[in-house]
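Enquirer: dropping the sequence and predicted coords here.
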Amino acid sequence: MKIFIAELIGTFTLVLLGCGSAVLAGGEVGQLGIAFAFGLAIVAMAYGIGPISGCHVNPAVSFGAFVAGRLSMNAMFQYWAAQFIGATLGAGVLYLIATGKAGYDLAAGGLGQNGWGPGYLGEYNLVSALVFEVVATFLFLVVILGSTQKSAPGMLAGLAIGLTLTVIHIVGIQVTGVSVNPARSFGPAVIAGGTAITQLWLFLVAPLIGAALAGVLFKQKLLETE
């Protein structure tokens, strides 16, 4: 129960503050500010809930840990449940706050949902979106699994992970809005609906592929210290 609550709160925080930076303050802080909002939310939660759950707050991270042999299947599904619920609650609270502004329109303003193609940010195509999400998640998981292995300096893991998520956002916001996290994509898409729902499959599948590739490298001891 402690792990479930921790992961729910952590994913709730990531969606509320990360997506919230885009929806509530995007015009003021810009792309760089949004990138740091996501990264700093992860840093904060890494130290806040990390001692309890490891601060996965991301189904791809839990899946990567499972593939690497660090997490059981049953535990992974428990993590997933907490993460998807937390992300949906975070998106719901963000929507409630956003609607308090005169003139807010969900269809126009959105909830920080991910996407690609005509009308979405840089208007990158499906291939670009798929490649970015797989590769970015792979690199993200390499940092996460590498910085949390036994020989790594544990106190610095949260900072390394948060900064990695920041730079991934700096590079990729114009491509997909950056998911690398199926729950982060799921919550806003469920409430926003429309294209966000029809494109959601990519942000569920691609991060899991990238996470699996990283997990295999650690499972095979290619990046794991002995």
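Expert: Great, that's in hand. For clarity, every value in this text was computed on a predicted model and none was experimentally measured.
Enquirer: rest of the way, CA atoms for contacts and neighbours
Expert: OK.
Enquirer: gap between the longest helix along the chain and the chain center?
Expert: Taking DSSP state H as the criterion, the chain has its longest helix at helix 20-48. Here helix 20-48 is found 12 Å from its chain centre; the criterion is C-alpha atoms, centre = their mean, to the nearest Å.
Enquirer: counting contacts, what elements does it pack onto?
Expert: Counting contacts by 3 or more C-alpha pairs under 8 Å, 6 or more residues apart in numbering; DSSP states H and E, helix 20-48 is packed against helix 2-13, helix 73-98, helix 157-176.
Enquirer: for the first one, could you pull out the residues that count as buried?
Expert: Using 16 or more other C-alpha atoms under 10 Å as the test for burial, helix 2-13 gives 3-13.
Enquirer: one more structure, for comparison:
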Amino acid sequence: MSNVQKGLAEFIGTFWLVFGGCGSAVLAAAFPDVGIGLLGVSLAFGLTVVTMAYAIGHISGCHLNPAVTVGLWAGGRFAARDIPLYVAAQVLGAIVAAFLLYYVASGAGSFDPATNQLASNGFGDASPGKYDVWSGLIIEILLTAFFLWIIMGSTDGRAPAGFAPLAIGLGLTLIHLISIPVTNTSVNPARSTGPALVVGGIALQQLWLFWVAPLIGGALGGWLYRTIGADSFPKPNIEGN
């Protein structure tokens, strides 16, 4: 696949993750009488990854997340030279999705951007459960590390073929079930950047944590799997890695 094809696939996939995941929180979670709640939002994020993993996994690998891209590099599965392309495509996809979601949500007269932060991430006063910065930092690092462990393990050469998208999507669902009350769940700098740029304010001020923590966690998870399972998958022949 060409770099253009890979970049467009990552753009489309990350757009779907943000529009589908954040859209479920903004448009459906608080809907009167039939709101889907925390479980529904968690499942929506997982489903975006499952569907796109089957749709574009053979094109770009379906990273949809700068922390996954960096983690796969740390795990020896991705070339360093391709990181800027993937991260740029992911962030652009997330931004476009957030702006379109904001436009759709604004079509309802009851939508108030001052109170509905477009499913943005935060800590302290911006945390759904008012968790402090250290709680947010720890949980984002830990859960992103486990997310990379799941990704690398389920795509290992010894793992059952064809089930990786399900394991990864269910892993992301579980991550959301754990951490929505703490940070509204990021584990993905692109997913955090889109809504933060649209709503501004405290979401944009706190965006740094949702780059720093997932990138640390992703690199840690990828490196740990590479170290512990060094002989469990064929080593890729990637120049510059």
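Expert: Nice, thanks for sending it over. Source: prediction; values computed, not measured.
Enquirer: TM-score of the superposition?
Expert: Once superposed, chain against chain, the TM-score is 0.97 (TM-score structural alignment, normalised by the length of the first structure); 225 aligned residues with a C-alpha RMSD of 1.0 Å.
Enquirer: re the thing from before, which SSE is immediately downstream of the longest helix of the first structure?
Expert: helix 50-53 (DSSP states H and E).
Enquirer: could you check which residue of the second structure pairs with Ile191 of the first structure?
Expert: Using TM-score structural alignment, the partner of Ile191 of the first structure in the second structure is Val198.
Enquirer: count the neighbours of that match for me.
Expert: 21 (other C-alpha atoms under 10 Å).
Enquirer: Gly23 of the second structure versus the closest residue to it other than its chain neighbours, what's the distance?
Expert: The shortest distance from Val198 of the second structure to any non-neighbouring residue, by C-alpha to C-alpha, 6 or more residues apart in numbering, is to Phe99 (6.3 Å). The gap separating Phe99 of the second structure from Gly23 of the second structure is 11 Å, by C-alpha to C-alpha, to the nearest Å.
Enquirer: residues in the second structure aligned with stretch 151-168 of the first structure?
Expert: So stretch 151-168 of the first structure sits over residues 158-175 in the second structure, by TM-score structural alignment.
Enquirer: still on that earlier bit, among the helices and strands packed on helix 20-48 of the first structure, which is nearest Ser185 of the first structure?
Expert: Evaluated over these, closeness to Ser185 of the first structure peaks at helix 73-98, with 8.2 Å, by C-alpha to C-alpha.
Enquirer: tell me which residues of the closest one are tucked away?
Expert: 76, 79-92, 94-95, 98.
Enquirer: which residues does the residue nearest the centre of the first structure contact?
Expert: Residue closest to the mean C-alpha point of the first structure, counted by C-alpha atoms, centre = their mean, is Asn181 at 3.4 Å. By C-alpha atoms under 8 Å, 6 or more residues apart in numbering, Asn181 of the first structure lies in contact with 58-60, 137, 203-204, 207.
Enquirer: just Pro59 of the first structure next, same as before
Expert: Counted by C-alpha under 8 Å, 6+ apart, Pro59 of the first structure has contacts 79-80, 83, 181-183, 208.
Enquirer: if we use 6 Å, what do you get?
Expert: Trp80 (C-alpha atoms under 6 Å, 6 or more residues apart in numbering).
Enquirer: just Leu143 of the second structure next, same as before
Expert: So Leu143 of the second structure contacts nothing (C-alpha under 6 Å, 6+ apart).
Enquirer: just the element for the alignment partner in the first structure of it, please.
Expert: Aligned by TM-score structural alignment, Leu143 of the second structure pairs with Ala136 of the first structure. Taking DSSP H and E as the criterion, the element that holds Ala136 of the first structure is helix 126-147.
Enquirer: can you check Gly217 of the second structure too?
Expert: Short version, using DSSP H and E: Gly217 of the second structure is in helix 209-228.
Enquirer: gap between that helix and the chain center?
Expert: So, by C-alpha atoms, centre = their mean, the centroid of helix 209-228 of the second structure is 13 Å from its chain's centroid.
Enquirer: again with stretch 52-59 of the first structure
Expert: With C-alpha atoms, centre = their mean as the basis, the mean position of stretch 52-59 of the first structure lies at 11 Å from the chain mean.
Enquirer: and that stretch, which stretch of the second structure?
Expert: By TM-score structural alignment, stretch 52-59 of the first structure lines up with residues 59-66 in the second structure.
Enquirer: ends of the matching stretch, what's the gap?
Expert: With C-alpha to C-alpha as the measure, the ends of stretch 59-66 of the second structure fall 17 Å from one another.
Enquirer: for stretch 216-226 of the first structure, same thing?
Expert: End-to-end for stretch 216-226 of the first structure, by C-alpha to C-alpha: 16 Å.
Enquirer: same question, stretch 189-209 of the first structure
Expert: End-to-end distance (C-alpha to C-alpha), stretch 189-209 of the first structure: 20 Å.
Enquirer: report the buried residues of it.
Expert: For stretch 189-209 of the first structure, using 16+ other C-alpha under 10 Å, the buried residues are 189-192, 196-197, 199-200, 202-209.
Enquirer: ok, stretch 14-26 of the first structure next?
Expert: Neighbour-count burial for stretch 14-26 of the first structure [16+ other C-alpha under 10 Å]: 14-24, 26.
Enquirer: so which of the residues you listed comes closest to Ala157 of the first structure?
Expert: For those, the nearest to Ala157 of the first structure is Leu14 (17.2 Å; C-alpha to C-alpha).
Enquirer: look up the closest residue to the closest one, ignoring the ones flanking it.
Expert: Here the residue nearest Leu14 of the first structure, using C-alpha to C-alpha, 6+ apart, is Ala41, at 5.6 Å.
Enquirer: quick one: the closest residue to Thr195 of the first structure other than its chain neighbours from Glu28 of the first structure, how far?
Expert: Setting aside the residues directly before and after it, Thr195 of the first structure is nearest to Gly115 in space (C-alpha to C-alpha, 6+ apart), at 7.8 Å. Here the criterion is C-alpha to C-alpha. By it, Gly115 of the first structure lies 22 Å from Glu28 of the first structure.
Enquirer: same deal with Ile9 of the first structure?
Expert: 27 Å.
Enquirer: and the residue nearest to Ile168 of the first structure when sequence neighbours are not counted, how far from Pro188 of the first structure?
Expert: The shortest distance from Ile168 of the first structure to any non-neighbouring residue, by C-alpha to C-alpha, 6+ apart, is to Ala136 (6.6 Å). Per C-alpha to C-alpha, Ala136 of the first structure is found 20 Å from Pro188 of the first structure.
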